[in-house]
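Asker: here is a sequence with its predicted model. Questions after.
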Amino acid sequence: MAIIKPFKGVRPSRDKVALVSSKSYEAYTPAELGAKLDFNPFTFLHIINPGYKYHQEISGDQRFQMVHNRYEEFKENEIFLQDDLPSFYIYESSDFYSNFCGIIAATAVEDYKKGLIKKHEGTLQKREILFETYLKATGFNAEPVLLTYKDDQDFNTFIENVKKERPEYEFSTTDKKLHRLWLIQDPERVEKIISFFDGVNDLYIADGHHRSASSSLLADDLESENSNHTGQEAYNFFMSYLIPESHLEIAEFNRLVKDLNGLSTEEFLIELDTYFRIENKGPNLYKPSQKHHFSMYLDGEFYSLYLRKNLYKFDDALSRLDTEVLYRTILKPILGIEDLNHNNRIGYTHNKLDILSIKNNVDNGSYKVGFGVVPISIEEMKEIADAELKMPPKTSYIEPKLRSGLIMYEF
């Protein structure tokens, strides 16, 4: 029984939403970021980069306070407006290749604590605490956690019927995506959404494990400071984007390693032969085609690596993940990489950037060897979460990626 509720979102005025919304901060090159900040006074990037107008890099508590100040300025100037009524928000982004649609809502922290909202990745305590400090200082969250649930045809039809109406927002962005958003404020429709999720037994975090963990820390922190705590305060919930499984896309993260741990190419290939049947594919781009089949790029040539399954032990859902297979057979025993979270010898590139990115990174000398994998399935992700296991870092690149600045959730 998942508990979700509508909330009074803070969002851009209709005439400015296309100017306000942005990709994530990390998605811009320095040149792109500078151009956005120089020539667009409405971009959300001004809020999360508040020191730009002073030509200073600001960090820590001072930056968090200035983020809050800039956010308040956007509200004072009516760039941001708050809805009068608690609302659910149906948000859709689409392009020639894909369509993502789901509901933005407030999700219960208690469901996260009880494990009804399931996770498949580990989190770093340092990052949890940092983001909790950020949330508490700024007073708002602009990045919903991406949650997924099992498709339901009747509920999908309900959403499609809402989408036949005129959206509140409809705008295109320079990445050729169309964005549309509908408000759900009608009591009957609101109740239908609440009732549907009341019958959902499991929600899965697709993206946003640190955001979820930080929201849980924030709830505990603010509850301890509130002698009149009721459980219905805004801090007991966090903003989520809930989409059906059919609207989730999972791409792979490929692995790159800077050296062969003191081995020559010939010695390395001999070591690989223990667990893999190896075929040299030459200089042409080569991708793996199935589970437990990998590509490798080394010294200007691609190789296929087929796992010798009779020598590898499959004992749980984690052991069957290809990224875990690579870790157990190559990265740790041969290349000496034990801690995937804290080792600067390993790098990652998601395959939205194409297999060519492996070749380029090796050819330019940034890395010595690269490994390509096939993407995991939604079933594998759920199996890991159901077993309360944790995937290796950078196992999946999940879409959709929401634009920042569309809707803010205040505590």
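Answerer: Noted; the coordinates are in hand.

Asker: contacts and neighbour counts: CA atoms only from here.
Answerer: Fine.

Asker: was I right about Asp95 contacting Thr173?
Answerer: No. Using CA atoms under 8 Å, Asp95 is not in contact with Thr173; the gap is 10.3 Å.

Asker: so which residues of the stretch 301-411 of the chain form helices?
Answerer: 322-326, 356-363, 378-386 (DSSP state H, counting those that start in this stretch).

Asker: turn these into JSON lines, including mean neighbour count.
Answerer: Output for the helices of the stretch 301-411 of the chain, formatted as JSON lines (neighbours: other CA atoms under 10 Å):
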{"stretch": "helix 322-326", "mean neighbour count": "21"}
{"stretch": "helix 356-363", "mean neighbour count": "19"}
{"stretch": "helix 378-386", "mean neighbour count": "18"}
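
Asker: out of the ones you listed, nearest to Glu72?
Answerer: helix 378-386 (38.5 Å; CA to CA).

Asker: contacts for that closest one next, please.
Answerer: Lys118, Lys119, His120, Tyr204, Glu245, Ile250, Ala317, Leu318, Leu321, Lys390, Met391 (CA atoms under 8 Å, 6 or more residues apart in numbering).

Asker: next step: these restricted to strands.
Answerer: Lys118, Tyr204, Ile250 (DSSP state E).

Asker: the stretch 301-411 of the chain: strands as residue ranges?
Answerer: Per DSSP state E, counting those that start in this stretch, the stretch 301-411 of the chain carries strands over the ranges 301-307, 346-350, 369-372, 396-399, 409-410.

Asker: helices and strands around the third one, which ones?
Answerer: This means strand 369-372. strand 249-257, strand 293-298, helix 356-363 (3 or more CA pairs under 8 Å, 6 or more residues apart in numbering; DSSP states H and E).

Asker: neighbours around Glu57, how many?
Answerer: By other CA atoms under 10 Å, 10 other residues sit near Glu57.

Asker: residues in contact with the closest residue to it other than its chain neighbours?
Answerer: Leaving aside its sequence neighbours, Glu57 sits nearest to Gly51 (CA to CA, 6 or more residues apart in numbering; 5.9 Å). Going by CA under 8 Å, 6+ apart, Gly51 touches Glu57, Ile58, Arg63, Met66.

Asker: in addition, the following structure is provided for comparison:
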Amino acid sequence: MVRVKPFRGLRPPPEMAAALSAPPYDVINSDEARELMKTAGETSFLRVNKPEVDLPPEINQYDVQVYERGNQNLKKFLENGWLVPDKTPCFYVYAQKMGEHLQTGIVAGVPVEDYALGVIKRHEKTQVKKENDRTRLTHVQNANAGPVFLTYRTSETVDEIVGRMTRENPEVQFRAEDGTEHSVWAVRDPVDVFAIQRAFESVKTTYIADGHHRSASAFRVGEMKIKEAVARGDVVTGEEPFNFFLAVLFPSNQLLCMEYNRVVRDLAGFSDEDFLERVSVNFEVSTTPEGSKVEPGRVREMAMCLRGSWYTIRAKDGTFPAEDPVKSLDVQILYDNLLNPVLNIGNPRADERIKYVGGIRGSNELQRLVTNPVPEEGSWAVAFCMFPVSVDQVMRVADADQLMPPKATWFEPKLRSGLVVRSLDSLEETR
């Protein structure tokens, strides 16, 4: 059973929402964030979720000064009225429209305990450095600055409630710089709040689509807060705000999971001809006619750009275990049958000869990298355009308590940070 909890969100006044909200902390690096700050202004939420933007570039992004500045900035946002707490605990409906794609979710507090017990399922391995970073910032700020992106198998009951809510005019609506439209409704009526809680009781589990580090850090902060409370002599009931974390829950049939593509620095000493011969051992290889669509059209099929020429490669039957939820994924098939044995890519998380490119950039970006390198990027020999992993495949891996290969999924659109922030102190009332 999935449990969701309303809370008193910290939100920008509607007229400030567009200027204040910012991309998630992990989709841009520190240099890109500083560049955005040149035009973003002092109310940009980047100052809260990437506070290194307020410090000299030579200061390490994990320095204690960064977390202290993040806490100061959050306090300033509250003091200046750039973030205002709602008067009563609410759920929030959050809709995103990117082109023709629309997804609508519920913003809620979800139990830290559910993460520990596996009610909230994960499919990715976290990196200690990134996990430590979000743990320190969350603990210092005493708030969830960014939501975790969760999904669940579609519930008609939840869909009906959300559909009814979104027939009203949103409290916040704006178009971000990337063209995505964001809309937010607050659900205040106790009857509606109770209906949402009851509806999710019929949902057995949720899955982390994006936000594994935020989830892990929320669990760690919860443990830290429990120890601090016990040391003070407080009675811990499990209903404290720190025993929950901020999430947006979307139905699985609404999600857009794009491909995560790969480029490799060299051919491991092979000539182009020898490399193509090695590829043909485990893949059917065909030349893509000039002017044809290069993106793969089905599962087990990949598009390969070699020195600017495109090929379609398709995994041969018998070269992978079809029933294995991980080894049957296209990204794992490519690694097991080509990247590792032919191109000598070792640890796919650490090998500097491989680079991952989000599907939002398209096949043109892959061709550019292979054919028109720029000095700061260096040259790349071959690129692979993947067929997107499906949400069902993600859930299948998580249900089997296994982990996806690195850089397997790219969910779009990305959640904006700053539209709803969740405090870990007594702002939240027990329900």
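Answerer: Ah, there it is. Keep in mind that this is a model prediction, so the values were computed, not measured.

Asker: that older thread, pick the most buried one from the strands of the stretch 301-411 of the first structure.
Answerer: Greatest average neighbour count among the strands of the stretch 301-411 of the first structure goes to strand 369-372 (a mean of 26), per mean count of other CA atoms under 10 Å.

Asker: so where in the second structure does that one end up aligned?
Answerer: Taking TM-score structural alignment as the measure, the second structure aligns residues 382-385 with strand 369-372 of the first structure.

Asker: and the contacts of the matching stretch?
Answerer: 259-267, 295-296, 302-307, 363, 366-367, 370.

Asker: try it again with 7 Å
Answerer: 261-264, 295, 302-307, 363, 366, 370 (CA atoms under 7 Å, 6 or more residues apart in numbering).

Asker: out of the contacts of helix 378-386 of the first structure, which are buried?
Answerer: Lys118, Lys119, His120, Tyr204, Glu245, Ile250, Ala317, Leu318, Leu321, Lys390, Met391 (16 or more other CA atoms under 10 Å).

Asker: can you name the two of those that sit furthest apart?
Answerer: Glu245 and Leu318 (20.7 Å).

Asker: which ones are touching the residue minimising distance to the centre of the first structure?
Answerer: Nearest to the geometric centre of the first structure sits Asp207, at 3.4 Å (CA atoms, centre = their mean). Neighbouring residues of Asp207 of the first structure by CA under 7 Å, 6+ apart: Val145, Leu146, Ile398.

Asker: how about Ala176 of the second structure?
Answerer: Contacts of Ala176 of the second structure by CA under 7 Å, 6+ apart are Ala18.

Asker: pull the longest helix from the second structure.
Answerer: Scanning the second structure for the helix with the most residues, using DSSP state H, yields helix 212-232.

Asker: now that helix: buried residues?
Answerer: The neighbour-count check on helix 212-232 of the second structure (16+ other CA under 10 Å) flags 212-222, 225-226 as buried.

Asker: quick one on the thing from earlier: could I get the strands of the stretch 301-411 of the first structure as CSV with distance to Ile104 of the first structure?
Answerer: Shown next, in CSV, are those (distance: least, CA to CA, whole Å):
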stretch, distance to Ile104 of the first structure
strand 301-307, 42
strand 346-350, 26
strand 369-372, 34
strand 396-399, 15
strand 409-410, 10
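
Asker: looking at these, which is nearest to Tyr28 of the first structure?
Answerer: strand 346-350 (16.2 Å).

Asker: list the contacts for the residue of the first structure most remote from its centre?
Answerer: Using CA atoms, centre = their mean, the residue of the first structure lying farthest from its centre is Glu266. It sits 38.7 Å away. With CA under 7 Å, 6+ apart as the criterion, no residue contacts Glu266 of the first structure.

Asker: what's it aligned with over in the second structure?
Answerer: Superposed on the second structure with TM-score structural alignment, Glu266 of the first structure falls opposite Glu273.

Asker: likewise Thr230 of the first structure?
Answerer: Aligning on TM-score structural alignment places Thr230 of the first structure opposite Thr237 in the second structure.

Asker: from Ile226 of the second structure, how far off is its match?
Answerer: Distance of Thr237 of the second structure to Ile226 of the second structure, given as CA to CA, to the nearest Å: 10 Å.

Asker: tell me where the stretch 1-150 of the second structure has strands.
Answerer: Counting by DSSP E, counting those that start in this stretch, the strands of the stretch 1-150 of the second structure are 10-11, 84-85, 91-98, 101-111, 120-121, 143-144, 148-152.

Asker: for the contacts of stretch 382-385 of the second structure, which one is nearest Val184 of the second structure?
Answerer: Asn261 (32.2 Å).

Asker: which ones are touching the counterpart of the closest one in the first structure?
Answerer: Taking TM-score structural alignment, Asn261 of the second structure has Asn254 as its aligned residue in the first structure. Applying CA under 7 Å, 6+ apart, we find Asn254 of the first structure in contact with Tyr348, Thr349, His350, Asn351, Phe371, Gly372, Val373.

Asker: recalculate using a threshold of 10 Å.
Answerer: 294-296, 323, 347-351, 354-355, 357-358, 370-375, 394-396 (CA atoms under 10 Å, 6 or more residues apart in numbering).

Asker: what residue in the first structure is paired with Val172 of the second structure?
Answerer: So, by TM-score structural alignment, Val172 of the second structure is matched to Tyr169.

Asker: any idea which element Lys287 of the first structure lies in?
Answerer: Assigned by DSSP states H and E, Lys287 of the first structure belongs to no helix or strand.

Asker: Arg353 of the second structure contacts Asn340, doesn't it?
Answerer: No. In terms of CA atoms under 10 Å, Arg353 of the second structure does not count as a neighbour of Asn340; the distance is 11.6 Å.

Asker: quick one, what contacts whichever residue in the second structure pairs up with Pro144 of the first structure?
Answerer: Mapped onto the second structure by TM-score structural alignment, Pro144 of the first structure lines up with Pro147. Pro147 of the second structure sits next to 24, 107-109, 210-211, 214-215, 245-249, 415-422 when contact means CA under 10 Å, 6+ apart.

Asker: if we go to 6 Å?
Answerer: The neighbours of Pro147 of the second structure, taking CA atoms under 6 Å, 6 or more residues apart in numbering as the test, are Leu246, Ala247.

Asker: ok, Glu284 of the second structure next?
Answerer: Ile313, Arg314.

Asker: my read is it is in a helix, agree?
Answerer: No. Counting by DSSP: H, G, I helix; E, B strand; the rest coil, Glu284 of the second structure falls outside a helix, being strand.

Asker: how close does it sit to Tyr335 of the second structure?
Answerer: From Glu284 of the second structure to Tyr335 of the second structure the distance is 16 Å (CA to CA).
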